[in-house]
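In: Need the 3D shape of this:
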Amino acid sequence: MSSGRTDNPAAERVAVITGGASGIGLGAARHLAAAGHPVALLDLDGDAVHRAAADLRDDGATVSAHEVDVVDRASIDTALDKVRGELGPVSVVVTSAGIEASAPFVDITAEDWERLLTVNLTGTFHSIQAAVPDMLEAAWGRIITISSMSAQSGAPDRAHYAASKGGVIALTKALAFELSPKGITVNTIPPSIIVTPMAENSVKEGTLDLGAVAGMTPVRRAGTPDDVGATCAFLCSDGAGFITGQTIGVNGGWYL
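Out: Got it, this is the predicted structure:
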């Protein structure tokens, strides 16, 4: 996997992935790097993001790693300034950073609600807005938000999570209308169950029966970060230039 080919347009298009140290974010980073993009990993877990970057470099990728809290706009702005200095202007953003929680609606506190909305929705806003000026200057860009199937179908005990991800879908559509005339496509991927560290923690806590969910999925398996990453790589390609404002369900047929 190499990003050094000068005949590959992706080699000049820097991709920033939030939540890039693990799970869906890392899957997206792997596929974008394989397509030739220099990638910048942003994650709250500083140790994990540097380990992930080292693994990608071992595979021949051009990578920078940054410890970032997407709730803190100054943290994002500082990281992107470093990315520009190390790799160049930002052409691609994948917003995978997020948290989840489960609780009956009557037990959700105001603090719980605010935290989910702040990380999942406001963090997405900060991450995109900080990078868009580079894309506007280049008249080319790709933005992919990671939402959730629960925002489409609803989910018990997840009102705050579903609401935050529903906001991400709405933000995506609004930005598609505003930015697509300027050469920037904006799409969202709402996955169903994906085997990530977050899902594995839910299994350990007894709040998720992964086998049961996989068995009810039409393709009869849970998804992987690579499933989502492959879709991200396509949506970031020149071949996806006529796709914008779309909700691309990487869900194994769980939500039709």
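In: okay, CA-based contacts and neighbour counts for the rest of this
Out: OK.
In: now the farthest one out in the chain, which residue is it?
Out: residue 106 (29.8 Å; CA atoms, centre = their mean).
In: Could you tell me which helix of the chain is the longest one?
Out: Longest helix in the chain by number of residues (criterion: DSSP state H): helix 159-179.
In: Contacts for that helix, please.
Out: Under the contact criterion CA atoms under 8 Å, 6 or more residues apart in numbering, helix 159-179 has outside partners 100-102, 105, 108, 112-113, 116-117, 120-121, 124, 145-148, 150-152, 154-155, 184-188, 244-247.
In: Type out the ChimeraX command that picks the buried ones from those.
Out: Of the contacts of helix 159-179, the buried ones go into a single ChimeraX selection, burial set by 16 or more other CA atoms under 10 Å:
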select :100,102,108,112,113,116,117,120,121,124,145,146,147,148,150,151,152,184,185,186,187,188,244,245,246,247
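In: Could you tell me which of the contacts of helix 159-179 are located in helices?
Out: For the contacts of helix 159-179, secondary structure assignment (DSSP H) places 112-113, 116-117, 124, 150-152 in helices.
In: and of those, the nearest to residue 38?
Out: Relative to residue 38, the closest of the ones in helices among the contacts of helix 159-179 is residue 124; by CA to CA it sits at 21.0 Å.
In: just wondering, since we're on the closest residue to that closest one other than its chain neighbours, how far is it from residue 57?
Out: Sequence neighbours aside, residue 95 is the residue nearest to residue 124 in space, at 6.0 Å (criterion: CA to CA, 6 or more residues apart in numbering). Using CA to CA, to the nearest Å, residue 95 is found at 21 Å from residue 57.
In: Out of those two, name the residue with the larger neighbour count.
Out: residue 95 (30 against 16; other CA atoms under 10 Å).
In: show me the residues around the more buried one that make contact.
Out: 17-19, 25, 124, 127-128, 144-146.
In: buried residues in the longest helix of the chain?
Out: Quick answer for helix 159-179 (16+ other CA under 10 Å): 159-169, 171-173, 175-176, 179.
In: Quick check: closest non-adjacent residue to residue 65.
Out: residue 41 (4.8 Å).
In: I meant to write residue 71 there.
Out: That would be residue 123: by CA to CA, 6+ apart, it lies 5.0 Å from residue 71.
In: The structure of the following sequence is requested for comparison with the preceding one:
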Amino acid sequence: MTLSIQGRTAIVTGAARGVGLAIARHFVERGARVMLADGDEAALNSVISDYQDVPDARRFIGNMSEKLAMANLLSATLDAFDRVDILVNAHRFVRSSDPLDTDIDAVEEMLRQNMLAGLRLSQIVAKRMIRQAEDDGEQVQAGAIVNVSTLAARRPVPSMLGYSIACAAQEQATRGLALALAPHRIRVNGVSFSSVMSHELQCALKETPEKRGQIIAGTPLGRIAAADELAETVQYLVSEGARFVTGQIVTVDGGRSLADPVTAQIL
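Out: Have a look, this model is predicted:
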């Protein structure tokens, strides 16, 4: 089984911090050509400064929920690397919400940022992958897409109802796209995580340090994972080693989903 991604071109959204940044760095370190995309210009500029002498790491600044930005992201990737083989939708918008609040706009924003953005970008990129496959000829896979979400999709948290709905919708979109794109030899999978040191969890632990002990106590493996550990799972899913895996949501949580109470904080 080969897990190599050397020489392959990847787009990683949400790459300015946290899980998205860990995935992008992991890919660059393993020889992939990576377009790091994010809407936070200052944060992304700080990240990309570490790769000034690395021609295989480029940046794109834009709102990943806007169609024009998505089209421009693909164009920028093709200008830089001439092709795209991998898409990782790691951009996430997390906000608490009152389950009794009738502010539908807040739920719509969660869906737009966390599900529709990744779905639309996947559609745009998949069309390019299909055209590339026609030129490349027969091969095992024409492309691979991975959507990143959290256990909120299956273990809803009342204070994050809108986010939970969006994560669940994203996972179903992953399955639907997997079926639609399988005839074109494009695989689509998801990674659902918890007890991983994401940007949101870092912020939460700064405000309430006592949560660290609660999370560890609720995680059977007894620790919080580094974001790099999640990146390794994403690498597997986009590699030839997973060439017969599609439509799956891989859970990376140290066993937390097996033991967590429904009301536990999920980040």
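In: What is the aligned counterpart of the residue nearest to residue 65 of the first structure in the second structure?
Out: Residue 41 of the first structure maps onto residue 36 in the second structure, with residues paired by TM-score structural alignment.
In: Residue 205 of the second structure versus its match, what's the distance?
Out: On the measure of CA to CA, residue 36 of the second structure and residue 205 of the second structure end up 26 Å apart.
In: contacting residues around the host helix or strand of residue 231 of the second structure?
Out: In this structure, residue 231 of the second structure sits in helix 227-238 according to DSSP states H and E. Contact partners of helix 227-238 of the second structure, identified using CA under 8 Å, 6+ apart, comprise 3, 5, 18-19, 22-23, 26-27, 86, 144-146, 189, 191, 193, 196-198, 242, 245, 252.
In: any idea which element residue 54 of the first structure lies in?
Out: Judged by DSSP H and E, residue 54 of the first structure forms part of helix 46-58.
In: correct me, but residue 56 of the second structure touches residue 32?
Out: Yes. In this structure residue 56 of the second structure lies within contact range of residue 32 using CA atoms under 8 Å: 7.2 Å.
In: Which position in the first structure pairs with residue 222 of the second structure?
Out: Match for residue 222 of the second structure (TM-score structural alignment): residue 220.
In: So the spatially closest residue to that match that is not a sequence neighbour: helix, strand or coil?
Out: Spatial nearest neighbour of residue 220 of the first structure, excluding adjacent residues (CA to CA, 6+ apart): residue 214 at 5.4 Å. Residue 214 of the first structure carries the three-state label helix when classified by DSSP: H, G, I helix; E, B strand; the rest coil.
In: Distance-wise, check the closest residue in space to residue 215 of the second structure that isn't next to it in sequence relative to residue 110 of the second structure.
Out: Residue nearest to residue 215 of the second structure in three dimensions, not counting chain neighbours: residue 195, with 6.6 Å by CA to CA, 6+ apart. To residue 110 of the second structure, residue 195 of the second structure is 22 Å away according to CA to CA.
In: Are we agreed that residue 133 of the second structure is in a strand?
Out: No. Looking at residue 133 of the second structure with three-state DSSP, it is helix, so not inside a strand.
In: So what's the residue count around the closest residue in space to it that isn't next to it in sequence?
Out: Spatial nearest neighbour of residue 133 of the second structure, excluding adjacent residues (CA to CA, 6+ apart): residue 142 at 5.5 Å. For residue 142 of the second structure, the neighbour count with other CA under 10 Å is 25.
In: before we move on, the earlier item: residues near the counterpart of the residue nearest to residue 71 of the first structure in the second structure, how many?
Out: Using TM-score structural alignment as the criterion, the counterpart of residue 123 of the first structure in the second structure is residue 117. Counted with other CA under 10 Å, the neighbours of residue 117 of the second structure add up to 21.
In: Touching, residue 117 of the second structure and residue 64? I think so.
Out: Yes. With contact defined as CA under 8 Å, residue 117 of the second structure and residue 64 form a contacting pair (6.2 Å).
In: Now do the helix or strand where the residue nearest to residue 65 of the first structure lies against helix 46-58: the angle between them, please.
Out: Per DSSP H and E: residue 41 of the first structure is located in strand 39-43. For strand 39-43 of the first structure against helix 46-58, the angle by axes from the mean of the first three to the mean of the last three CA atoms, to 10 degrees is 160 degrees.
In: Tell me which other helices or strands strand 39-43 of the first structure touches.
Out: strand 14-18, helix 23-34, helix 46-58, strand 63-67 (3 or more CA pairs under 8 Å, 6 or more residues apart in numbering; DSSP states H and E).
In: Format these as CSV; extra columns: distance to residue 74 of the first structure.
Out: CSV is the format used below for those (distance: least, CA to CA, whole Å):
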stretch, distance to residue 74 of the first structure
strand 14-18, 15
helix 23-34, 21
helix 46-58, 17
strand 63-67, 12
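In: Could you report the distance from the spatially most central residue of the second structure to residue 22 of the second structure?
Out: Nearest to the mean C-alpha position of the second structure, counting by CA atoms, centre = their mean, stands residue 90 at 2.3 Å. Using CA to CA, residue 90 of the second structure is found at 10 Å from residue 22 of the second structure.
In: Which position in the first structure pairs with residue 101 of the second structure?
Out: Counting by TM-score structural alignment, the partner of residue 101 of the second structure is residue 107.
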